[in-house]
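**Q** sharing a model that was predicted from the sequence below.
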Amino acid sequence: MNKTFKLGGDLEINRVGYGAMQLTGKGEFGEVEDRENAKNVLLKAVEFGVNFIDTAEAYGPKYNESLISDALYPYKQNLVIATKGGFLRPEPFVWIPNGNPDHIRENIESSLKRLKTDSIDLWQLHRIDPNVPIEKTIVPILEAYKDGKIKHFGLSEVTVEQIEKIREYLPVVSVQNLYNLGDRRWEDVLDYTIKENIAFIPWYPLASGPNKMAGKLQELSLKYNSTIAQIALSWLLKRGSNILLIPGTKSIQHLEENLKADSVSLTEEDYNLLLEK
């Protein structure tokens, strides 16, 4: 199993990364409760070998990006920080897509400042706004891409048709859709990204689905002397060599466990066992 993936053809990524969304307040809103612990988790993630961290303007909103730069700037060489834009967050648990060009432009410029960088390694459109033509939403993204403020561009929660439409304007190097053992509704998108050598970043990767799956995961965790989470993550790594994992946690212990998922190598038989309904 390959432990790395070359994002956009030039960024060598360790396939088990870290998603920082949990390092916010309740409902992904406001400052994280224990900021020192959050900073320590980020530092430990990099110390343990993570070189891909996923965040977003909407996490907090804004607080998460500032937390990352406070903890990790100046950044370690080859550390890739991916962020996203395109949501309004008026209150906890509320997520409103906003593809207005002025909003997108502000998101990009503000993320650059909060992350203390001149160029974002990977900027992703968090959602396509159904109320704004994508031709308009893409304009400030294309400007930032041409100006070098965005090195690479990705999408989140999109169909194959939407990916192909946006690829008419600029290259798409990653897709971040909901995907895990219990929810595989985006199989066609994953298969498309495999064929096109586009990174697939499953969000909510540790949801295990129906309770009946818990028994299989438990059985395999005993067989491989691993945690259930490691088995679920290992299954994803085997599903596609383009899959980049971003499990999030506020616990250093869970962080360390998650990062060992790439050391678990499932057999074809065990991989298929988890595919069974």
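**A** Happy to help now that I have it.

**Q** CA atoms for contacts and neighbours, from now on please.
**A** Will do.

**Q** off-centre distance for the helix or strand where Val46 lies?
**A** In this assignment (DSSP states H and E), Val46 forms part of helix 35-47. With C-alpha atoms, centre = their mean, to the nearest Å as the basis, the distance from the averaged C-alpha position of helix 35-47 to the chain average is 18 Å.

**Q** pull the residues that contact that helix.
**A** 18, 23, 32, 67-68, 70-72, 250-252, 255-256 (C-alpha atoms under 8 Å, 6 or more residues apart in numbering).

**Q** second structure for comparison follows:
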Amino acid sequence: MISQTFTFGQGHTVRRLGFGTAQLTGPGYWGPRGERAEALTVLRRAVERGVTLIDTADNYGPGLAEELVAQALHPYPAGVVVATKGGVVRTGDSAWHIAGRPEQLRAMCEASLRRLRVETIDLYQLHRLDPAVPMAEQLGALDELRRAGKIRHIGLDSVSAGQLEQALRLTAIASVQNRFNLLDRESEPVLALCEARGLAFLPWFPLANGALTAGGAAVLDRIAGDHGATRGQIALAWLLHRSPALCPTPGTGSPTHLEENLDAGRVRLAEGELAQLNDLVPS
């Protein structure tokens, strides 16, 4: 039986199938997408369905996704963990600028605290390591924020296994967020390290940015048909079966798609089915 929950940091337990907020914003994660009321409905329904891990970022919008989370859910229900990210500045829908100087990280964290309407951010993830700033300085700034009570746990986004090992020598890390899905397993070494060290792994693009719902793999279609499920549900179920450290946070702005994603947690894959899905990517 697969575990439905993951406990990270100092006893924070979340349901592994969470909700990501990037799709509540427009193309390129810039500006609004659709009606604000529908975004608020999706967020509230996610929590009604038992989601306890909400993943967002300061540059989704920018700022918009965090504002939506607060408007929909504040005061946050007991057990709900809001994870956000800082370390990237946006100047357009295709313009991303890594910003990891300590003063930048402190300012971004303070802005997220205000938008989320909290005194402490449950999980604050460094969205990208800044190659122009020593890792010790970037993590040192986050450590200062943690000691000040403004961050509870520190996470990393888009890191190699070597970078994660280096970070763990510098401070306590609770999570990693790398690209990982049924067709993209480049971060297997990072996942293995997360399993060994008890870290959560939040895979982004869990549906391969839509590729896993578009058709093509006959084995995926056959397994989906056998379960009366969609391709996307099988892809999410595979993540939940693949490792107890994986905590996918698929996002959507559609209430119907939200229900479909969350129903993936009910799919139970047989060993033979898992073997066929594993073989979709040669080892």
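**A** Now that the structure is in, tell me what you want to look at. Given the structure is predicted, the values throughout are model-derived calculations rather than measurements.

**Q** the helix holding Val46 of structure 1 vs structure 2, average offset?
**A** When structure 2 is superposed, helix 35-47 of structure 1 averages 0.6 Å from its matched positions, counting by mean C-alpha distance after the TM-score superposition for structure 1.

**Q** what comes up buried for stretch 86-100 of structure 2?
**A** By neighbour count, and taking 16 or more other C-alpha atoms under 10 Å as the criterion, the buried residues in stretch 86-100 of structure 2 are 86-90, 98-100.

**Q** same question, stretch 47-64 of structure 2
**A** So stretch 47-64 of structure 2, judged by 16+ other C-alpha under 10 Å, has buried residues 47, 51-64.

**Q** show me which of the contacts of helix 35-47 of structure 1 is closest to Ser156 of structure 1.
**A** Looking at the contacts of helix 35-47 of structure 1 and their distance to Ser156 of structure 1, the nearest is Tyr18, at 16.6 Å (C-alpha to C-alpha).

**Q** quick one: map the closest one onto structure 2.
**A** In structure 2, the position corresponding to Tyr18 of structure 1 is occupied by Phe19, as judged by TM-score structural alignment.

**Q** mind listing what that match touches?
**A** If a contact means C-alpha under 8 Å, 6+ apart, then Phe19 of structure 2 has 46, 51, 53-55, 248-251 as its contacts.

**Q** what does Val190 of structure 2 give?
**A** Listed by C-alpha under 8 Å, 6+ apart, the contact set of Val190 of structure 2 reads 159-161, 164.

**Q** how far away is it from Arg146 of structure 2?
**A** Val190 of structure 2 sits 24 Å away from Arg146 of structure 2 when distances are taken as C-alpha to C-alpha, to the nearest Å.

**Q** go on, Ala214 of structure 2?
**A** As defined by C-alpha to C-alpha, Ala214 of structure 2 lies at a distance of 42 Å from Arg146 of structure 2.

**Q** the more surrounded of those two?
**A** Shown here are Ala214 of structure 2 and Arg146; by other C-alpha atoms under 10 Å, Arg146 has more neighbours (17 against 10).

**Q** output the contacts of Phe19 of structure 2 as JSON lines; include the columns distance to Gln104 of structure 2 and secondary structure.
**A** Written out in JSON lines, the entries for the contacts of Phe19 of structure 2 read as follows (distance: C-alpha to C-alpha, whole Å; DSSP: H, G, I helix; E, B strand; the rest coil):
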{"residue": "Ala46", "distance to Gln104 of structure 2": "32", "secondary structure": "helix"}
{"residue": "Val51", "distance to Gln104 of structure 2": "31", "secondary structure": "coil"}
{"residue": "Leu53", "distance to Gln104 of structure 2": "26", "secondary structure": "strand"}
{"residue": "Ile54", "distance to Gln104 of structure 2": "24", "secondary structure": "strand"}
{"residue": "Asp55", "distance to Gln104 of structure 2": "21", "secondary structure": "strand"}
{"residue": "Pro248", "distance to Gln104 of structure 2": "28", "secondary structure": "coil"}
{"residue": "Thr249", "distance to Gln104 of structure 2": "27", "secondary structure": "coil"}
{"residue": "Pro250", "distance to Gln104 of structure 2": "28", "secondary structure": "coil"}
{"residue": "Gly251", "distance to Gln104 of structure 2": "27", "secondary structure": "strand"}
